[in-house]
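>>> Below: sequence and its predicted model.
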Amino acid sequence: MSVRPPDPPLRERWDRRMEIPLAVASLVFLAGYAVRILAGSHLPKAWVDLCLAVILAAWAVFGVDYAVRLRLSGQGVLRFVRTHLLDTVVLVLPLLRPVRMVNLYYRLQGRRDTPRFSLYARVMVYAGLSASLLGFAGALTVFRFERDAPGASILTFGDSVWWTCATLATVGYGDVTPVTPMGRLVAVGMMACGLALLGAVTGSFSSWLIQVFTREDEREDEQRPPGGSPGA
């Protein structure tokens, strides 16, 4: 006997209620991870354990949210994983949570019939925040694996941040590059995310420009005298 899916408002209420807790948990997770990477060797063991506890607690919040959304979906586990692949990847790799912000761009595309600049501006702001958070997380991860690797050119966190900015912007100067397998794997992900974020921002800005030009043309047509020509 199949389980009847719950009403959509119930899922929507859960999503709205979890927006702030998930955002806070994401920042807490990132902060704990950053402290462990940047100051782990200089911290007392008690502080290191505290950072680990904070990271695990934030991860638990992500897991509870995923489980509740799975239950509310009324779908089987395998089907839910297939239809929410990005959410599943983010659960396994919480540092990728900023990538979920890109989904906002695609959701807004379904509302193109009534475009408003505030929506497009919001997409660009969210994409910028996502790029910043994702870049910071990527820089931390690359720095963790590269700083002690033989022949590494990324020796400081500043080097890692510089490399991250060049990679997300798809510039790729090549003055510093990862040499470890994990560093290169992170680089591939950063390239893909950089292209996606740039595409979201560029697409939103282009759509807004087209909207502005279309309104100007319609305004000129309304002000033009009946029977007149553009060159009259």
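That came in fine, so what should we check first?
>>> hey, let's count contacts and neighbours off CA atoms from now on
Noted.
>>> Which stretches in this protein count as helices?
8-39, 45-73, 77-83, 85-92, 103-109, 117-146, 157-168, 181-223 (DSSP state H).
>>> Could you dump those helices into JSON lines and include mean neighbour count and distance to residue 175?
Below are those laid out as JSON lines (neighbours: other CA atoms under 10 Å; distance: least, CA to CA, whole Å):
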{"stretch": "helix 8-39", "mean neighbour count": "15", "distance to residue 175": "23"}
{"stretch": "helix 45-73", "mean neighbour count": "16", "distance to residue 175": "33"}
{"stretch": "helix 77-83", "mean neighbour count": "13", "distance to residue 175": "39"}
{"stretch": "helix 85-92", "mean neighbour count": "16", "distance to residue 175": "30"}
{"stretch": "helix 103-109", "mean neighbour count": "14", "distance to residue 175": "33"}
{"stretch": "helix 117-146", "mean neighbour count": "20", "distance to residue 175": "15"}
{"stretch": "helix 157-168", "mean neighbour count": "21", "distance to residue 175": "8"}
{"stretch": "helix 181-223", "mean neighbour count": "16", "distance to residue 175": "14"}
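>>> One more to weigh against that first structure:
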Amino acid sequence: MTAASTGGDRSARDVVRFYLLDHRTPLGKVIDVGLLALNLVFVGVFVAETYALSPATDALLWELEVAIALVFLVEYVLRLYGARSRVAEFFNGYTMVDLLAILPTLAVLVLPLSAVGVNIGFLRVIRVVRVLRFYRFTRDAEFFFGTVTDNTLRAVKLLLTVLVIFFVSAGLFYSAENAANPGVNTFGDAFYYTVVTLSTVGFGDILPVTTAGRWVTVATILAGIIVIPWQASKIVKEWGHKGKVNVTCPECGLAYHDADASHCKACGHVIYQELDSRE
């Protein structure tokens, strides 16, 4: 169904909600691709700002960050406007991440701080959640290029989870160590440390020297050994059900049985599953 299919029955809120969720119409695909591209640039700006650049480049990156933040602010407002329940949308995890992602930039615009001020204190910590916006693009199996299988979607989420843990941990570690640790001068240094730490290689060329840095390292390791296996188990579980047929037992309600099953393996009830004699 398209936005035009219901004619005048759709209100402006319905149209806004439709196109922010749509993956099939040309306009819906353009919005999806545009937001994804802007998110990549937004994350790239955060990384670039941790390097020593010329004043002209710093100013250009700041202007780009502000412009993209304003676009995301418009998107945030439109999502609240078009939502069926604005309270539920406000407390939605994706929506809260959207707001947190742009708060540091908006704070610099509103508060009497210079653009450099966004690099200090809690503002630096908040900025790393920008990468969490990518989870919004994996909320269902439909993408702007088509629909993927559930197993593919789980694999995408697993890969994204690994990258998010690396990126967020590196951002937090950089924020905690940059001022005190001579080995952490850029985001790349912090990312290198995070990858080496989570892979248990532990070269020892970079070590946390602050209390905050040590706690970030502990949290990173815990996240790595808990979240990643949890996501991976979903893929393994799906592979384990491969070849099973979605037939529900009318007696006990157990779903998914072996292809040649005639009785429910839980209660023994006859499920009369049909089989092709040619197989």
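Thanks, I have the structure now. Note that the structure is a prediction, hence the values are computed from the model and not measured.
>>> TM-score of the superposition?
Overlay of the two chains. TM-score (TM-score structural alignment, normalised by the length of the first structure): 0.65; 206 aligned residues with a CA RMSD of 4.1 Å.
>>> As TSV, the helices of the first structure with distance to residue 174 of the first structure would be great.
Formatted as TSV, those follow (distance: least, CA to CA, whole Å):
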stretch	distance to residue 174 of the first structure
helix 8-39	24
helix 45-73	33
helix 77-83	37
helix 85-92	29
helix 103-109	30
helix 117-146	15
helix 157-168	8
helix 181-223	12
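>>> ok, and the closest non-adjacent residue to the residue most central in space within the first structure?
Residue closest to the average C-alpha location in the first structure (CA atoms, centre = their mean): residue 99, at 2.3 Å. In this structure, residue 99 of the first structure finds its nearest non-sequential neighbour in residue 130, 6.5 Å apart by CA to CA, 6 or more residues apart in numbering.
>>> Just confirm the one you found contacts residue 103, I think it does.
No: counting by CA atoms under 8 Å, residue 130 of the first structure does not reach residue 103; the two are 11.0 Å apart.
>>> Pull up the gap between the residue nearest to the centre of the first structure and residue 131 of the first structure, please.
8 Å (CA to CA, to the nearest Å).
>>> hmm, back to that, what do we get in the second structure for the residue nearest to the centre of the first structure?
For residue 99 of the first structure, the aligned position in the second structure is residue 132, judged by TM-score structural alignment.
>>> Could you pull up the residues touching the residue nearest to residue 99 of the first structure?
98, 99, 101, 102 (CA atoms under 8 Å, 6 or more residues apart in numbering).
>>> Comparing stretch 156-176 of the second structure with the first structure, how large is the average distance?
For stretch 156-176 of the second structure, the mean deviation from the first structure after alignment is 3.5 Å (mean CA distance after the TM-score superposition for the first structure).
>>> Aligned counterpart of residue 76 of the second structure in the first structure, please.
That one, residue 76 of the second structure, aligns with residue 66 by TM-score structural alignment.
>>> do residue 34 of the second structure as well
Residue 34 of the second structure maps onto residue 21 in the first structure, by TM-score structural alignment.
>>> repeat for residue 241 of the second structure
Matched to the first structure by TM-score structural alignment, residue 241 of the second structure sits across from residue 211.
>>> List the single closest residue to residue 65 of the first structure in space, sequence neighbours excluded.
Using CA to CA, 6+ apart and skipping residues adjacent in sequence, the residue nearest residue 65 of the first structure is residue 18, 7.7 Å away.
>>> if I look at that neighbour, how far off is residue 200 of the first structure?
For residue 18 of the first structure, the distance to residue 200 of the first structure - CA to CA - is 24 Å.
>>> And residue 16 of the first structure, by the same measure?
Relative to residue 200 of the first structure, and taking CA to CA, residue 16 of the first structure is found at 23 Å.
>>> now swap in residue 161 of the first structure and tell me
Distance from residue 161 of the first structure to residue 200 of the first structure, by CA to CA: 22 Å.
>>> wait, the residue nearest to the centre of the first structure sits on residue 193?
Yes: Residue 99 of the first structure is within contact range of residue 193, at 7.3 Å (criterion: CA under 8 Å).
>>> Could you pull up the residues touching residue 22 of the first structure?
61, 62.
>>> whoops, I mixed them up, residue 50 of the second structure
With contacts taken as CA under 8 Å, 6+ apart, residue 50 of the second structure has the following neighbours: 185, 186, 187.
>>> distance of the corresponding residue of the first structure for it from residue 52 of the first structure?
For residue 50 of the second structure, the aligned residue in the first structure is residue 37 (criterion: TM-score structural alignment). In this view, residue 37 of the first structure and residue 52 of the first structure are 11 Å apart by CA to CA.
>>> With residue 10 of the first structure instead?
Shown here: residue 10 of the first structure relative to residue 52 of the first structure, a distance of 34 Å by CA to CA.
>>> Then residue 91 of the first structure?
17 Å.
>>> Equivalent analysis for residue 17 of the first structure, please.
26 Å.
>>> ok, now residue 219 of the first structure?
60 Å.
>>> what do you get for residue 43 of the first structure?
Residue 43 of the first structure is 12 Å from residue 52 of the first structure, by CA to CA.
>>> so residue 98 of the first structure touches residue 137, yeah?
No: in this structure, residue 98 of the first structure is not within contact of residue 137 by CA under 8 Å, at 9.3 Å.
>>> before we move on, back to that, quick one: which of the contacts of residue 50 of the second structure is nearest residue 30 of the second structure?
Relative to residue 30 of the second structure, the closest of the contacts of residue 50 of the second structure is residue 187; by CA to CA it sits at 31.2 Å.
>>> Could you verify my assumption that the closest one touches residue 46?
No: taking contacts as CA under 8 Å, residue 187 of the second structure lies outside contact range of residue 46: 9.0 Å.
>>> What sits closest to residue 165 of the first structure if chain neighbours are left out?
Closest to residue 165 of the first structure by CA to CA, 6+ apart is residue 135, at 7.0 Å.
>>> Residue in the second structure paired with the one you found?
Checking TM-score structural alignment: residue 135 of the first structure goes with residue 166.
>>> Spit out the contact partners of its match.
191, 194, 195.
>>> overlap between the residues you listed and the first structure?
Among the contacts of residue 166 of the second structure, the contacts conserved in the first structure (both residues aligned by TM-score structural alignment, their matches' CA atoms under 8 Å) are 191, 194, 195.
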